[in-house]
Structure formats: structure tokens, C-alpha cells
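Novice: heads up, no residue letters with this:
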């Protein structure tokens, strides 16, 4: 290893430019905040060709993958709509396999997992990817244990992350692994981002998983609820945020979600807590606090009402249990 942490980001045509920018930008800030040893970030492509991103912006490569030699600290493969073509390119897969062998750790952003899986680097590992691509990845690579719920997953020295901006969460986790939480917090503050979202936080929540409600106010509030589960989400607080009366808010939720605001919040919090029960070692009391429940007992009752089982039973299950009742979207008048 050199005195710097050498990071190689692998790109290709129709890659998502944020998948390149999030890791490289965060590592650059880590350097400016005193990371020691510092990160040396390089962008590599086959033949050192410029990579045309899906946004139409072309990014020049600093390295041809074929010529990269010596030890790497971290190999990062980005995602994007070009991932399937990239995963079918045997020249690219051969270089990714070779470079993984030179690397201390390997990571993918979003659908970059398709490339790692096609290269055989994810077999018998638990991995994640963008929630909209998880089923296809699992069908194509049955030896890969795909869980499209968390923001990122570490399995040994292999890290995989969910869609697009979760690259930032992954990179902050890498910085924390390398340099500790103080530097990771400083980078997060500079980026004006969450400090930082936990790996086990679900990519999407209950009311976001189904087709979004037609009403913009309801749609915005369900997104807000999912992102602020530990905050004040009483009907009065939600109504104030939306600028409507609590009575009107309740009418809208009944019309578009077939439920009340309070019940919707309870479902969002319960399912977020269930993900934490399955993917973390936190106590039920700690999970209750993180997810906005008043006590562990309140959370236990919520689990029983929603899933018909206790948290202990859920923790022993290999997969997320189904809810007792799945509510369907309504169109007013239906």
C-alpha cells in the first residue's frame, strides 16, 4: 500500500453521474478535513475512454482499467441505466475481477451491483441495490442474497448500496470505518446531509411502496413521515405543516389512503421498526425511541396489531413478515 488510500471508481457509458459524484465528492471533503492517510481518487474506464453519463454529461477518465496496477484500497463500481450493458461486457467484467483481487474492499453503488454480480463477486453474499432493480438482480443471480430494503450492506469486505444518493451514506460509512465518527460527522456537516442515515434504514416505507396517492399534499406528507419517523407526527403537527385543518387532513387521508393520519404514521413507524429488529442488534426500547414510539410496550403492541407476532419472533425470521392487512390506494369516489 502507498501512503494514500487509493480509490478507483469504475464507470461506463450511461452511468449515473451522482454515483460518481457522491463518493468522489465526499472523499475529497474528507481529505480537506484532515483524513490521514488521505484518499487518492481515480476514475477508470475501459481503454481510458471518456464515459458519457445518462444525464448527457461526459466525464473524462484518468485511468484505463487495463493499465491499473498495484494495490488498491477501495474499488467502487457505479450504477446507472447502462448497468446491464456493462454487466454483459466480458472485457469489463474481467478487469473488475482482476481489480477486486488488488483491492482491500470492493463496493457498488446502486445498480453497480449488477456488474459485481455478473463478475461473480457477490455469490453467497447478502447485498442490496436500488429497490426497483432488486427482483431482477435476484432472478438473474440466484446465488446472490438480495435484500433491496437497506440503504447499504456490508458483507465481509464487500459493500453494496441502494439507489443514487445512498452512495453518500455508504461513503460516510467508509470514512467512519477508516477514520472514525468525528471525521464522518464533519464531512456530513459540510455536505449538509443527514449524519448519517443508518445502513438498516429502509429505502422506502409503507405508503411509498404502493403507487403514490394522486393528491400532492398527501403524497408530500407520506414522504415527510417516512423521513422523520422520530419527530412530532401528530395529526395537528401534520396539518400545520400542510397548512390545512386536521379535519380536512383526515378527509384527504381517508379519501386517498383509506386510513387516518394517525394510523398512517403508526404503520410507517411500525414497519421502520420491523426493519431495525431484523437488521440490527438494538434493543426493543432503543428501536422504539428511534422510531417515535413512546415505549417498548407500545412498539410490542404495534407489532402485534400489524404483523400478529412479537419482536422476538420477527427477529428470528429470515425475511420481513407480511402485514396482516394490506391497504390499497383509493381514488375518491371508488
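Specialist: Arrived safely, thanks for sending. What you are looking at is a predicted structure, and each value in this text was computed from that prediction instead of being measured.

Novice: When you work out contacts or count neighbours from here on, use the C-alpha atoms and nothing else.
Specialist: Fine.

Novice: and residue 257, how far is that from residue 107?
Specialist: 38 Å (Cα to Cα, to the nearest Å).

Novice: and the two? which has more neighbours close in?
Specialist: More neighbours sit around residue 107 than around the other of residue 257 and residue 107, counting by other Cα atoms under 10 Å; the figures are 27 against 23.

Novice: So residue 300 belongs to a strand, correct?
Specialist: No. Counting by DSSP: H, G, I helix; E, B strand; the rest coil, one finds residue 300 to be helix, located in no strand.

Novice: from what I can see it touches residue 314, true?
Specialist: No. Assessed by Cα atoms under 8 Å, residue 300 is found out of contact with residue 314, at 11.1 Å.

Novice: Show the contacting residues for the most centrally placed residue in the chain.
Specialist: For the chain, the residue lying nearest the average C-alpha position, counting by Cα atoms, centre = their mean, turns out to be residue 151 (2.2 Å). For residue 151, the set of contacting residues under the criterion of Cα atoms under 8 Å, 6 or more residues apart in numbering consists of 128, 161-163, 166, 169-170, 198-203.

Novice: So among those residues, which ones count as buried?
Specialist: Neighbour counting over the contacts of residue 151 (16 or more other Cα atoms under 10 Å) leaves 128, 161, 162, 163, 166, 169, 170, 199, 200, 201, 202, 203 as the buried ones.

Novice: For the longest helix seen in the chain, which helices and strands make contact with it?
Specialist: Of all the segments of type helix in the chain, defined by DSSP state H, the longest one is helix 261-279. With contacts taken as 3 or more Cα pairs under 8 Å, 6 or more residues apart in numbering; DSSP states H and E, helix 261-279 sits against helix 206-209, helix 216-227, helix 246-257, helix 284-290, helix 296-307, helix 311-316.

Novice: What are the buried residues along it?
Specialist: Of the residues in helix 261-279, those with enough neighbours to count as buried (16+ other Cα under 10 Å) are 261, 264-278.

Novice: Of the buried ones among the contacts of residue 151, which belong to helices?
Specialist: Short answer: the buried ones among the contacts of residue 151 in helices (DSSP H) are 166, 169, 170.

Novice: Pasting the second one now:
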């Protein structure tokens, strides 16, 4: 992406007094970085009184994926020893081995003596590439979680987590989850009262209800490359209230019930009935977003009762169906 002099520019603190007692937070940025991965945590740390600077691989300013130019303090090699290193993400990171490799020297320079390291969104791919996540639980944006697991099998990917910490390594889910993680780090340093003050100032919750699976697009949680299994699930999605017994599914697939069970177990680690229930919960979620009542969504999705919907919905998304509907059905009525 080319640099434009007329793009909006965000300036950060460009000097840090050697005598300063503030904790120094460095955010690692590069061309194509996700803007909110940078600005969300930055606002939290700034409000909490940390010294804050941006560092790029070569010290040059960078342009975010939104076209906003970010003025950096310097190159990675010029950074002092950091208290906290924040690795912002980018949609281009997961699919670009060359970019991941090119950013490693700067990352390792910044990370070597940092007290703690935290990735935001797909910044987890940078940590995984460097080996920092080997043997650890980690999270990333829900859309890229399957790819992180496939690309780095030694990482225990937790798709539904908002953030996870292990020792000095922290990872967060997608984009705005960086704010949640930053607040948790402030709390770790200064206590809950300080983090609460920052949350109030920024008008955000200290802790959001539920996991990030509630933000995932319908159909994302049961993806498959197996054409036969995909046809089975498409049939369930098309008419979730119909009967979808294991016998019915096996007949559609031209398999025995035992063969079908083995395929489901191999693909999703769950029996057919559990996967069908998951598809029905997704169908109920779409119905809630469309304005159906909990009772209507339960019946039309094939879950049958309000109680079953509430139980499975809560287990899947970590939030009650009614609360979810209030959050995701609409931005609200602007009339007064």
C-alpha cells in the first residue's frame, strides 16, 4: 500500500524520559496492520498512564489496512527494554508465510527481554511462528482459529476464548478483544479498581458476557471439506425442524450408522446427534436475529422447547438467547 500525505495520521508519544517510572508498552506495527488492534489497546494503556510507543521493522511509518498512516517512534532495534510488547494483527498474516518470516527478526528483537508479550487477533500467528505458543493454550480471531490450529499443531487453540494468558505470553481474540486483554493486563499490574476506572472512562465493560463464538458467522462452526458430510449438514440447515435421526442421516449419505458415526467423529470429534444439535442452535441464533421469540426459534430450529434452546445456546455461546437477541438483532431505535 502506498503512503499518502493526505491520509489521517495518528501520532504517538515520541520521547520517553529515562527517569520515567512508567511501564513502557511497545506496539509492533507493519504495513497492513489492523487499525483497531493498535488503537484499542493503546487507548487502554494511555488511559492507565503507561508510556506508549509504536515500533515498525525498519522505523518507517506504516499504513494500516484502513488506509490510516501510523507515525512510529522508531525501529525495533531502537526500542528500549519493554515492559509489555503488543503484537497487532492483520488479515494478511495468516495466509502469508513470507510476511510472517519477514517480521520475525524485528519481533524477536522486541520480545527478547520484554516482561510479557501479548498478541491481538491474528498477531497470534506471529507468536506461533516464533515458537512462543508451542505447548500453550492460545486464541485468535474466530475466523482464523481453524487455520492457526492447522498451521501450528503444537498450539492448543481455544476458539471461544476472549483472551488467554500463560506465564508471560497472552493472546486475545479478534479486534476489539484487544481492549478486553489490555484491561486485564492493567488489572494484573494495578488492580481491579484501576482497570475499572479505565473501562468507565472508555465506556466499555470490564468483562463481556460470553465467548467469541457468538460473533461467528452462521455455518462457521461446522465447516468441512467432505462433500458428503457437507450435503448432510446442508440438508439439516435447510430444514432444521425436520427429523434428522442418525438413521436418516446415514441413509442420505449411503452409509451405515456406524460408518457415519466414524466419519463425524473423525471430522468434528463429536457424534452425529451432537453436530445436528449444533446446527440447530445456529439456526435458532439466526431466527433470534431475525426477530423470532425464544419459543418460536426453539420450535422452528428443531430444538423443541425453550428450556432446550436456553441450555444449548448458553453452552454454545456463553450467553442466554434473550440477551443475545438484544445485542445482535439491531443497533436500536434512534428516535426519541
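Specialist: Looks like it came in fine. Only a predicted model underlies this, so the values are computations on that prediction, with no experimental measurement involved.

Novice: Would you give the TM-score for this superposition?
Specialist: Once superposed, the chains reach a TM-score of 0.64 (TM-score structural alignment, normalised by the length of structure 1), with 244 aligned residues with a Cα RMSD of 3.3 Å.

Novice: Residue 28 of structure 1 matches what in structure 2?
Specialist: Alignment note (TM-score structural alignment): residue 28 of structure 1 maps to residue 46 of structure 2.

Novice: same thing with residue 168 of structure 1?
Specialist: Counting by TM-score structural alignment, which is the criterion used here, residue 168 of structure 1 corresponds to residue 179 in structure 2.

Novice: so its match touches residue 45, yeah?
Specialist: No. With contact defined as Cα under 8 Å, residue 179 of structure 2 does not reach residue 45; the gap is 9.4 Å.

Novice: So for these two, which sits in the more crowded spot?
Specialist: Neighbours of residue 179 of structure 2 and residue 45, each counted by other Cα under 10 Å, are more numerous for residue 179; the result is 28 against 23.

Novice: and that one, what does it touch?
Specialist: Counting by Cα under 8 Å, 6+ apart, residue 179 of structure 2 touches 40, 41, 44.

Novice: buried ones in stretch 200-218 of structure 2?
Specialist: Burial within stretch 200-218 of structure 2, assessed by neighbour count using 16+ other Cα under 10 Å, is assigned to 206, 210, 211, 212, 213, 214.

Novice: For the counterpart of the third one in structure 1, give its distance to residue 269 of structure 1.
Specialist: Aligning on TM-score structural alignment places residue 211 of structure 2 opposite residue 202 in structure 1. Using Cα to Cα, we find residue 202 of structure 1 at a distance of 11 Å from residue 269 of structure 1.

Novice: again, but for residue 197 of structure 1
Specialist: Shown here: residue 197 of structure 1 relative to residue 269 of structure 1, a distance of 16 Å by Cα to Cα.

Novice: likewise residue 209 of structure 1?
Specialist: Following Cα to Cα, the distance that separates residue 209 of structure 1 from residue 269 of structure 1 is 14 Å.

Novice: next one: residue 242 of structure 1
Specialist: 20 Å.

Novice: Ok, residue 145 of structure 1 next?
Specialist: As for residue 145 of structure 1, its distance to residue 269 of structure 1 is 26 Å (criterion: Cα to Cα).

Novice: for residue 246 of structure 1, same thing?
Specialist: Here residue 246 of structure 1 is placed at a distance of 20 Å from residue 269 of structure 1 (Cα to Cα).

Novice: got a list of what residue 23 of structure 2 touches?
Specialist: Contacts of residue 23 of structure 2 were listed using Cα under 8 Å, 6+ apart, and they are 50, 51, 82, 83, 84.

Novice: Excluding chain neighbours, give the residue nearest to the second one in space.
Specialist: Computed as Cα to Cα, 6 or more residues apart in numbering, the closest residue to residue 51 of structure 2 that is not its neighbour in sequence is residue 24, at 4.7 Å.

Novice: Quick one: map that neighbour onto structure 1.
Specialist: Residue pairing (TM-score structural alignment): residue 24 of structure 2 is matched to residue 6 of structure 1.

Novice: And for residue 118 of structure 2?
Specialist: With TM-score structural alignment defining the correspondence, residue 118 of structure 2 maps onto residue 107 in structure 1.

Novice: could you measure that match against residue 273 of structure 1, distance?
Specialist: Noted for residue 107 of structure 1: a distance of 27 Å to residue 273 of structure 1, by Cα to Cα.

Novice: How about residue 185 of structure 1?
Specialist: 24 Å.

Novice: Residue 303 of structure 1 now?
Specialist: Residue 303 of structure 1 is 9 Å from residue 273 of structure 1, by Cα to Cα.

Novice: ditto for residue 54 of structure 1
Specialist: Relative to residue 273 of structure 1, and taking Cα to Cα, residue 54 of structure 1 is found at 36 Å.

Novice: Next: residue 304 of structure 1.
Specialist: 13 Å.

Novice: what do you get for residue 19 of structure 1?
Specialist: 28 Å.

Novice: for residue 30 of structure 1, same thing?
Specialist: Here the criterion is Cα to Cα. By it, residue 30 of structure 1 lies 32 Å from residue 273 of structure 1.

Novice: again, but for residue 297 of structure 1
Specialist: Separation of residue 297 of structure 1 from residue 273 of structure 1 (Cα to Cα) stands at 13 Å.

Novice: right, and residue 70 of structure 1 touches residue 104 too?
Specialist: No. Residue 70 of structure 1 sits out of contact with residue 104 when judged by Cα under 8 Å, with a separation of 11.7 Å.

Novice: Settle it for me: which of those two has more neighbours?
Specialist: Taking other Cα under 10 Å, residue 70 of structure 1 and residue 104 do not tie; residue 104 has more neighbours (16 against 11).

Novice: Setting aside sequence neighbours, what's the nearest residue to the more buried one?
Specialist: Excluding the flanking residues, the one nearest residue 104 of structure 1 by Cα to Cα, 6+ apart is residue 73, at 5.0 Å.
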